[in-house]
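Colleague: pasted the sequence and its predicted model underneath.
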Amino acid sequence: MEDNLTSAVDKNTIQLVSQFFKAISDPTRISIVFLLHDRELSVGDIATALDMNQSAISHQLSTLKAKRLVKPRRSGKTVYYSLDDDHVLKILDQVITHTREEC
């Protein structure tokens, strides 16, 4: 069975995959991704939904943005965030499915 996993994976790709998992390894960042699954939200909206302060949310969004998992859109003084694409949701869905199978 030939697929992406059976082909040789170079060290750079392995490093990038590791960085991706580091970026989503924090519970707050995973929560942010789920909040953004079907809509864009401001830092304040996310902070309210997660009962956290805006500074902490901004820090987490900065990590997600650096790995191109979320993207910002400015409207006046407010910055709204959305998922950069749906790949991260597909990956998290697979992890959730795997985790539930183990229980």
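Modeller: Arrived safely.
Colleague: alpha carbons only for contacts and neighbour counts from here, please
Modeller: Fine.
Colleague: surely Leu92 is in a strand?
Modeller: No: read with DSSP: H, G, I helix; E, B strand; the rest coil, Leu92 is helix and lies in no strand.
Colleague: burial check on Gly76, number of neighbours?
Modeller: 6 (other C-alpha atoms under 10 Å).
Colleague: err, Gln54, not the other one
Modeller: Count around Gln54 with other C-alpha under 10 Å applied: 16.
Colleague: now Val70
Modeller: Using other C-alpha under 10 Å: Val70 sits among 21 other residues.
Colleague: please report how far it lies from Met52.
Modeller: From Val70 across to Met52, the span is 19 Å (C-alpha to C-alpha, to the nearest Å).
Colleague: in addition, the following structure is provided for comparison:
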Amino acid sequence: MNQKDTCEIYCYDEEKVNRIQGELQKQDISSVAQLFKALADENRAKIAFSLCQDGELCVCDVANIIGTSIATASHHLRTLHKQGIVKYRKEGKLAFYSLDDEHIKQLILIALSHENEVKVNV
């Protein structure tokens, strides 16, 4: 283990720790983790990004964009829907998906912006 990336002695700020633990207990961090877990799959991240580019896509569009079968695209879309990331509507025999709200779009665009900064600063 690299000794430069860890404390060399055990010492913590009890007031700060207690305050943050109190704030942590007020939040539903588990839901946040589940949101990021759903987006951690590359194909689901591609779907979310695609929906940032165009407000609404049918399952067939999504399958073609990410290069998978309709069944695989549907599976990913169902997972995203269960996590509240996307919503859908039926029009005849077609199912159209869109991002659930603007916050999801912001998360995707902020993550991409961060990644571009990391690449520049490396």
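Modeller: Structure received. Every value quoted in this text rests on a predicted model; they were computed, and no experiment measured them.
Colleague: ok, the residue most central in space within the second structure - contacts?
Modeller: Centroid-nearest residue in the second structure, with C-alpha atoms, centre = their mean: Leu39, separated by 3.5 Å. Listed by C-alpha atoms under 8 Å, 6 or more residues apart in numbering, the contact set of Leu39 of the second structure reads Ala45, Ala48, Leu80.
Colleague: do the same with Arg39 of the first structure
Modeller: Ser82.
Colleague: now which residue in the second structure aligns to Asp45 of the first structure?
Modeller: Alignment note: Asp45 of the first structure maps to Asp61 in the second structure; criterion TM-score structural alignment.
Colleague: do His87 of the first structure as well
Modeller: So, by TM-score structural alignment, His87 of the first structure is matched to His103.
Colleague: all strands of the first structure, in order?
Modeller: For the first structure, applying DSSP state E gives strands covering 41-42, 70-75, 78-83.
Colleague: tell me roughly how far the last one lies from the second structure on average.
Modeller: I take that to be strand 78-83 of the first structure. Taken over the aligned residues, the distance from strand 78-83 of the first structure to the second structure averages 0.7 Å (mean C-alpha distance after the TM-score superposition for the first structure).
Colleague: who's in contact with that strand?
Modeller: Residues contacting strand 78-83 of the first structure (C-alpha under 8 Å, 6+ apart): 33, 36-37, 39-43, 69-74.
Colleague: quick check on those: which are buried?
Modeller: Buried members of the contacts of strand 78-83 of the first structure, counted by 16 or more other C-alpha atoms under 10 Å: Val33, Leu36, Glu40, Leu41, Ser42, Val43, Leu69, Val70, Lys71, Pro72.
Colleague: using JSON lines, lay out those residues together with distance to Gln19 of the first structure.
Modeller: As requested, these are exported to JSON lines (distance: C-alpha to C-alpha, whole Å):
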{"residue": "Val33", "distance to Gln19 of the first structure": "16"}
{"residue": "Leu36", "distance to Gln19 of the first structure": "21"}
{"residue": "Glu40", "distance to Gln19 of the first structure": "24"}
{"residue": "Leu41", "distance to Gln19 of the first structure": "25"}
{"residue": "Ser42", "distance to Gln19 of the first structure": "25"}
{"residue": "Val43", "distance to Gln19 of the first structure": "24"}
{"residue": "Leu69", "distance to Gln19 of the first structure": "12"}
{"residue": "Val70", "distance to Gln19 of the first structure": "15"}
{"residue": "Lys71", "distance to Gln19 of the first structure": "18"}
{"residue": "Pro72", "distance to Gln19 of the first structure": "20"}
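Colleague: no more questions from me, cheers.
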